Structures are given as structure tokens and as C-alpha cells.
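# Have a look at this fold, sequence not included:
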């Protein structure tokens, strides 16, 4: 680590739980973030600022005017551009040393099979159950930890799954593989502060998993309620009959 890097990351290095060894783990880590919307806009800049050396950003969507209420990496000049491409530009202006890959394609099993074998953590910032199940299946198959979250109206959820652990549940243990009706922000609304609260929590879980400090929320569901600023936790158990991880 050179002198400029020591200065840039000094506030992390001063923390005993991170120190120089932890910061170097971040620099050598590769993280795939799927979804560059509200949660992604909150989570990804924190990961980049913390010094994750390799980031893969996946989103096939383009920027719309309604995104600007909560997706602060974008400006009106970016409307109709790829969210993943714009986020790469935004981050590399702030830290040109990072290796950031833009994947402006709809996520598929083939894409996940291509990227996941090299990843340390996957972050699910998507907004529909079919994609979440696809990501979950790939993470179980490739034994990659998954940090999953959702946000709608004034409520958010955060879950961490780690297929490397025998007792860790997976997303399909909680939400069976069946047709589900997704609630969308476009129809139901979402509080802008909520996505940043939940996205920041996702970033924190990623850093903890990579460095190995604190207690990652594996096997837990954390519920965020912004109307009364409350959080609730539930312990999750593995389903022995789960068709994905059972």
C-alpha cells in the first residue's frame, strides 16, 4: 500500500477491527453488485470508497427522471443512459485506482456462472423475486456469500446468506420458488432515505464478510421501519427440504 492509499484509507486503518490487514483484504476483494438503482446507488459508492479493489456492476436498466429522487449518482444529463455505465464513470472520477466492470445486460444464469467463481461476495440490489431466486441459486451453487435487501414504501429488509456454512439458510428457504406478485416502487412509492439506510447496511455487511470482523447477519432478517425509526431482527433457519440448498 503506497503513501496516498495509506492516507485515503487511514480512517479505516485506525480502527483496530480493520487495521492495515483488513484494508488490504478489501483491496484484493472482488464484489459483484446486481442492481444499480436505489439500493445500488447507496451501497456501491460506500464499497468503492472503502477500497474494494474489484467491482462488477450489473444492471440492464437506463436512467429515468423518477430515479433522481433517490439515486444520487445520476443527474438529469444522464437520463436514458445505462445505470451501470454512469455509475462506473461516477466512481472512477473519485478513485481511478479501482477496477470497475460495467455489465449493462439483464442478469442470466450464464452471466452469473461467468462472474461468480471469482467473486468474494454478491450483493443483490434488485427489485423482483424471479431475479432474486436466480441470484440465490447461483450463489448456493458457487458457494459465494450473498447480501440481499429490498425496500418499498417505508419498510426495508436485509438478509445475509452464506452457502459455505452448513447451517446457513438461503433465500429460497424463506421465499419458496413459486410465482409471486412483486410490489414495485413505481406503483407503491419508496421513501428516499430508506434506500440509503438499507443500502448502507448492505455495504457494512459486505465489508464485515470480507475482512472478518464483527458479527455478519448470516441467518437473520433485519427489518427497517422508517416511520418510527425502528429495526427488528428475526433468526432464520435452514429448510432441510429446500429445493436449492436442502
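Sure, I can see it. All values derive from a computational prediction rather than experimental measurement.
# contacts, neighbours, all on C-alpha from now
Noted.
# Name the SS class of residue 57, please.
Judged by DSSP: H, G, I helix; E, B strand; the rest coil, the three-state class of residue 57 is strand.
# quick one: buried residues of the helix or strand harbouring residue 43?
According to DSSP states H and E, residue 43 maps onto helix 38-50. For helix 38-50, the neighbour count (16 or more other C-alpha atoms under 10 Å) marks 38-48, 50 as buried.
# any chance of the residues you listed in a markdown table, plus distance to residue 204?
Converted to a markdown table, those look like this (distance: C-alpha to C-alpha, whole Å):
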| residue | distance to residue 204 |
| --- | --- |
| 38 | 16 |
| 39 | 13 |
| 40 | 13 |
| 41 | 14 |
| 42 | 11 |
| 43 | 9 |
| 44 | 11 |
| 45 | 12 |
| 46 | 9 |
| 47 | 9 |
| 48 | 12 |
| 50 | 10 |
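# For this structure, which segments are assigned as strands?
30-34, 54-58, 99-103, 121-124, 146-152, 155-161, 220-225, 230-235 (DSSP state E).
# okay if I get those as CSV plus mean neighbour count and distance to residue 71?
Formatted as CSV, the strands of the chain follow (neighbours: other C-alpha atoms under 10 Å; distance: least, C-alpha to C-alpha, whole Å):
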stretch, mean neighbour count, distance to residue 71
strand 30-34, 24, 15
strand 54-58, 23, 15
strand 99-103, 18, 17
strand 121-124, 25, 16
strand 146-152, 25, 13
strand 155-161, 22, 16
strand 220-225, 19, 19
strand 230-235, 11, 23
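# Distance to residue 204 added to those, as CSV?
Listed next are the strands of the chain as CSV, based on distance: least, C-alpha to C-alpha, whole Å:
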stretch, distance to residue 204
strand 30-34, 13
strand 54-58, 16
strand 99-103, 19
strand 121-124, 11
strand 146-152, 10
strand 155-161, 11
strand 220-225, 13
strand 230-235, 16
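# so which of those strands comes closest to residue 241?
Shortest distance between residue 241 and the strands of the chain, using C-alpha to C-alpha, is found for strand 155-161: 16.8 Å.
# who touches residue 189 in this structure?
Residues near residue 189 by C-alpha atoms under 8 Å, 6 or more residues apart in numbering: 152-153.
# count of neighbours near the nearest residue to residue 19 once chain neighbours are set aside?
Excluding the flanking residues, the one nearest residue 19 by C-alpha to C-alpha, 6 or more residues apart in numbering is residue 13, at 4.1 Å. By other C-alpha atoms under 10 Å, 18 other residues sit near residue 13.
# Included below, for side-by-side comparison, is a second structure:
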């Protein structure tokens, strides 16, 4: 680690149990962020700022005017630009030491299976349930840690699955029958700080997992009611009929 890096990350390095070793682990880490909407916006910003060495940003969508109220990484001039590419541009201005790869496509199971093993951790920031199922399946299969978030209206939730250590309980256990006909932001609305709150927590869990500093509990569902300002923690249990982890 050079002198500029020591200065850039000095406040993190000062933390007990984190130190240079934790920072070096972040700098050596490879993270895939799937979905560059509101969640992926915030999470990727914090991961880049914290010094995660390699980010792969996956999204096949373009920036729309209606995105700007909650997807704060984008600027007005980005409307019409591919989200992942616009995010890469902004991240480069934030921390040019982070290697950023963009995939301007919606990955199917075959293409994701070819790529996912190259990463230490996956952030599920998508609003597509079919993709969530595929990501969960492949992360469980290849023992890759997964941090999943979601937000709608005034509510949000985040859960981390430490598949590198645990084989029981996965995202499929939580939502075995959910499908893409369910609620989405374009139909039901969303208040932007709720998205930000969940994205921040995703990045925090990711940083703790990657650095080995701090406690992250496998399969704990954290639910946020932004309207009333209430958090609830729920310990998930394994679905005995889960097709992924039983």
C-alpha cells in the first residue's frame, strides 16, 4: 500500500480490528453488483469509496428522468445513457484506483454461471425476481457470499447469505413463490431515502464480509418501515421443501 492509499483510507485503517490488513482485503476484493438502480447506485458508491479493488456493474437499462429522484449517482446529462456506463464514469471521478467493468446486458443463468465464480461477493440490487432466483442459486452452488436488498413504497429489506460458510437457508427459503407480477416501483412508487438506507446497509455488510471485520449474521432479514421509522429483525429458517439448499 503506497502513501497516497494510506492517506485516502486512513480513517478506515484507524478502526480497531480493521487496520491495514482489512483495507488490503478490500483492495484485493472482486464484487459483482447486479442492478444499478437506487440500491446499486448507493452501494457501489460506498464500495468504491471504501477501496474495493474491482467492481463489475451489471445492468441493461438506461437512465430515465424518473430515475433521478432516487438514483443519485446519475446526473441530468446522463438521461439516455446506459446506467452501468454512467455509474462507471462517476465512480472513476470518485476513486480512479478502483477497476470498474461494465456489463450492459441482463445476464441469464448460463452467462452468469460462467462469470460468478470470479467474484468474492455478489450484491443483488435488482428488482427482477427471476434474476434474484438465479443469483441465489449460483451463489449457493459456488459458495459465494450474497448480499440482497429490496425497496418499495416506504419499505425496504436487506439480508446477507454467507454461503462460503453456510449451506442451509437461502433467498429461495424466504420467497419460494414470489414472481415478477408482484409490486415494483414503477407501479407502486418509492420514497428515495428508503432506497438509500437499504443500499448503505448492503455496502456495510459487504465491507464487513470482505474485510473480515465486524459481525454479519447469515440469513437475518432486516425490514425497514420508513413511514414509521421502525426496524425489525427476523431470523430466517430453512424451508424444508427448498429446491436450492435442502
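On my side now, so go ahead. Remember, it's a predicted structure, so these values are computed and weren't measured experimentally.
# close enough to count as contact, the residue nearest to residue 19 of the first structure and residue 25?
No: in this structure, residue 13 of the first structure is not within contact of residue 25 by C-alpha atoms under 8 Å, at 11.7 Å.
# still on that earlier bit, the strands of the first structure: which one's closest to residue 21 of the first structure?
strand 30-34 (16.3 Å).
# mean distance, the closest one to its aligned residues in the second structure?
For strand 30-34 of the first structure, the mean distance from the matching residues in the second structure following superposition reads 0.3 Å, by mean C-alpha distance after the TM-score superposition for the first structure.
# what residues are up against residue 116 of the first structure?
32, 122, 138-139, 142, 144.
# what do you get if the cut-off is 10 Å, keeping everything else the same?
Residue 116 of the first structure makes contact with 30-32, 122, 135, 138-139, 141-144, according to C-alpha atoms under 10 Å, 6 or more residues apart in numbering.
# Would you mind putting those residues into TSV with distance to residue 152 of the first structure alongside?
Formatted as TSV, the contacts of residue 116 of the first structure follow (distance: C-alpha to C-alpha, whole Å):
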residue	distance to residue 152 of the first structure
30	28
31	25
32	23
122	21
135	20
138	25
139	24
141	29
142	29
143	29
144	26
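# quick check, nearest of those to residue 109 of the first structure?
Scanning the contacts of residue 116 of the first structure for proximity to residue 109 of the first structure, where the rule is C-alpha to C-alpha, the winner is residue 138, at 7.1 Å.
# mind checking how far the nearest residue to the closest one once chain neighbours are set aside is from residue 118 of the first structure?
Excluding the flanking residues, the one nearest residue 138 of the first structure by C-alpha to C-alpha, 6+ apart is residue 112, at 6.5 Å. Residue 112 of the first structure sits 10 Å away from residue 118 of the first structure, going by C-alpha to C-alpha, to the nearest Å.
# just residue 11 of the first structure next, same as before
Using C-alpha to C-alpha, one obtains 28 Å as the distance from residue 11 of the first structure to residue 118 of the first structure.
# Also residue 81 of the first structure?
For residue 81 of the first structure, the distance to residue 118 of the first structure - C-alpha to C-alpha - is 28 Å.
# Residue 209 of the first structure too?
Noted for residue 209 of the first structure: a distance of 16 Å to residue 118 of the first structure, by C-alpha to C-alpha.
# neighbour-wise, which of the two wins?
The residue with more neighbours, out of residue 209 of the first structure and residue 118, is residue 209; 22 against 14, by other C-alpha under 10 Å.
# and the gap between the nearest residue to the more buried one once chain neighbours are set aside and residue 201 of the first structure?
Distances taken as C-alpha to C-alpha, 6+ apart put residue 216 closest to residue 209 of the first structure, at 6.4 Å, once the chain neighbours are dropped. Look at residue 216 of the first structure and residue 201 of the first structure: by C-alpha to C-alpha, they are 11 Å apart.
# Pull up the overlap in contacts between these two.
Here residue 216 of the first structure and residue 201 share the contacting residues residue 147, scored by C-alpha under 10 Å, 6+ apart.
# Quickly note the distance from the residue nearest the centre of the first structure to residue 111 of the first structure.
Closest to where the C-alpha atoms of the first structure average out (C-alpha atoms, centre = their mean) is residue 123, at 2.9 Å. Residue 123 of the first structure sits at a distance of 15 Å from residue 111 of the first structure (criterion: C-alpha to C-alpha).
# Likewise for residue 6 of the first structure?
35 Å.
# average gap between the biggest helix by length in the first structure and the second structure?
Longest helix in the first structure, counting residues (DSSP state H): helix 192-211. Its aligned residues in the second structure lie a mean 0.5 Å from helix 192-211 of the first structure after superposition (mean C-alpha distance after the TM-score superposition for the first structure).
# Would you mind giving the residues in the second structure matched to that helix?
Across the second structure, the stretch matching helix 192-211 of the first structure (TM-score structural alignment) is residues 192-211.
# Ok, stretch 59-68 of the first structure next?
So stretch 59-68 of the first structure is aligned with residues 59-68, judged by TM-score structural alignment.
# The matching stretch: how far from the chain's middle?
Counting by C-alpha atoms, centre = their mean, to the nearest Å, stretch 59-68 of the second structure is centred 18 Å from the centre of its parent chain.
# For it, give me every contacting residue.
33-38, 40, 71, 74-86, 102-107, 125-126, 186, 192.
# List the residues that contact the closest residue to residue 35 of the second structure other than its chain neighbours.
With sequence-adjacent residues excluded and distances taken as C-alpha to C-alpha, 6+ apart, residue 35 of the second structure is closest to residue 126, at 4.4 Å. Under the criterion of C-alpha under 10 Å, 6+ apart, the neighbours of residue 126 of the second structure are 33-40, 58-59, 132, 148-150.
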